[in-house]
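J.: Return a 3D structure for these sequence lines:
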Amino acid sequence: MTKIPILDYLTKVVNSENVDEFTTYQIYPTAISKTLGFQITDVASGEAKVSINADHEIHGNQQGTIHGGLLCELADAAIGTAHSTLMNEGESFTSIELKINFFRPTWKDKLTAYAKPIQSGKTITVYHCEISNTEGKLVAAVTSTVMTLRGDKAKGR
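T.: Take a look at the predicted model:
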């Protein structure tokens, strides 16, 4: 297998290219993304869009709408994917904060989370992520702080 940068690997995934002969520095697709049915729909350096076909019968809360935890996970997946495009071999990262605001309920719809940095540093990056429905209406907005890990701090993560 040929090891390629994460951005190159994910670009191939988004473009529906066969990645069987390639590997990268992190695991894609992630186990949680496979479990929940997330799809990376667009990727660029430091940016990502991740979508899900959300259904209240599968992802619902006690009120019958899409559970806020699913929206948090969707945003976290988009932010993590965006940040992973900046990682080099031997680097990793971890979220150290995430805040979400919910704006409207949803029941059954394709939701897309778009994440991009609003402040990038060598170690700390702050992201903004918007989750929209198919009408382009804002369902939720998220900010998250991500810490890049290097050397011994990145090992095993």
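
J.: rest of the way, CA atoms for contacts and neighbours
T.: OK.

J.: Could you report the neighbour count for Asn18?
T.: For Asn18, the neighbour count with other C-alpha atoms under 10 Å is 10.

J.: For Ala78, see how far away the spatially closest residue to it that is not a sequence neighbour is.
T.: Nearest residue to Asn18 in three dimensions, chain neighbours excluded: Lys12, at 7.2 Å (C-alpha to C-alpha, 6 or more residues apart in numbering). As for Lys12, its distance to Ala78 is 17 Å (criterion: C-alpha to C-alpha, to the nearest Å).

J.: for comparison, sequence B:
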Amino acid sequence: MTAELTTESTPESWGEPRTRTVAWHDPMVTAAGALVRTGLETMEAIRDGILPPPPIAMLVQLGISSLEEGRVEFTCDVDESVYNPIGVVHGGLVCTVLDTVVGCAVHTTLPAGVGYTSIELKVNYLRAVHATSGPLTAVGTVVKPGRRVAFAEGEVRNAAGQTVATATGSLLVFPIPA
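T.: You can find the predicted model right below:
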């Protein structure tokens, strides 16, 4: 498959092309803001529009619904732009959402100048997601905070309240180099 497809080179049977535009701001503004804020303060600053959301949030249409120390809730709008070849939302999108809420839940427990990265994510897919399934709601909860490794879990539900996927994750916690 080529990324160079144009309406002149595609079969008429494909129908009219559809588009979705993604805009984002400099991610280093957020990274710099995170150096001087606790994890919870950073997440609140993103939610409140003081810091720009990370580009991945704009790409996957992810927004913060609620925050507290050790728990986050995000929503994700889904549409057919994230479909896989069999006509359902790609599992990678759901995995990305779970990785985000698991990581951000841990982030809310960290002091200023401390970062995190996923070292393991175990995802269970329970039902298919379609464009009509959303918006999705994802909750991340810290199971065990830590100074070196933290553990959290996540759950994604569709608009009907049905669980579509769950995850458990381990995250490495480390000081952010200045």
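
J.: Quantitatively, what TM-score do the chains reach?
T.: Taking TM-score structural alignment, normalised by the length of structure 1 as the basis, the two superposed chains have a TM-score of 0.81; 142 aligned residues with a C-alpha RMSD of 2.0 Å.

J.: Which one's more surrounded, Lys12 and Ala78 of structure 1?
T.: More crowded of Lys12 of structure 1 and Ala78, by other C-alpha under 10 Å: Ala78, with 32 against 15.

J.: mind checking what the more buried one lines up with in structure 2?
T.: By TM-score structural alignment, Ala78 of structure 1 lines up with Val101 in structure 2.

J.: Helix, strand, or coil at that match?
T.: helix (DSSP: H, G, I helix; E, B strand; the rest coil).

J.: in which helix or strand would I find the nearest residue to it once chain neighbours are set aside?
T.: Leaving aside its sequence neighbours, Val101 of structure 2 sits nearest to Gly140 (C-alpha to C-alpha, 6+ apart; 4.5 Å). Secondary structure from DSSP states H and E places Gly140 of structure 2 in strand 136-144.

J.: Asp8 of structure 1 now?
T.: Going by DSSP H and E, Asp8 of structure 1 is in helix 6-14.

J.: Buried residues in that helix, which are they?
T.: 6-7, 9-11, 13 (16 or more other C-alpha atoms under 10 Å).

J.: which other residues reach it?
T.: For helix 6-14 of structure 1, contacts defined as C-alpha atoms under 8 Å, 6 or more residues apart in numbering pick out 18-19, 22-26, 40-45, 84-88.

J.: again, 10 Å this time
T.: Outside helix 6-14 of structure 1, the residues that touch it by C-alpha atoms under 10 Å, 6 or more residues apart in numbering are 3-4, 16-19, 22-29, 39-49, 81-89.

J.: Let me know the next secondary structure element after it.
T.: strand 22-23.

J.: That concludes my questions; thank you for your assistance.
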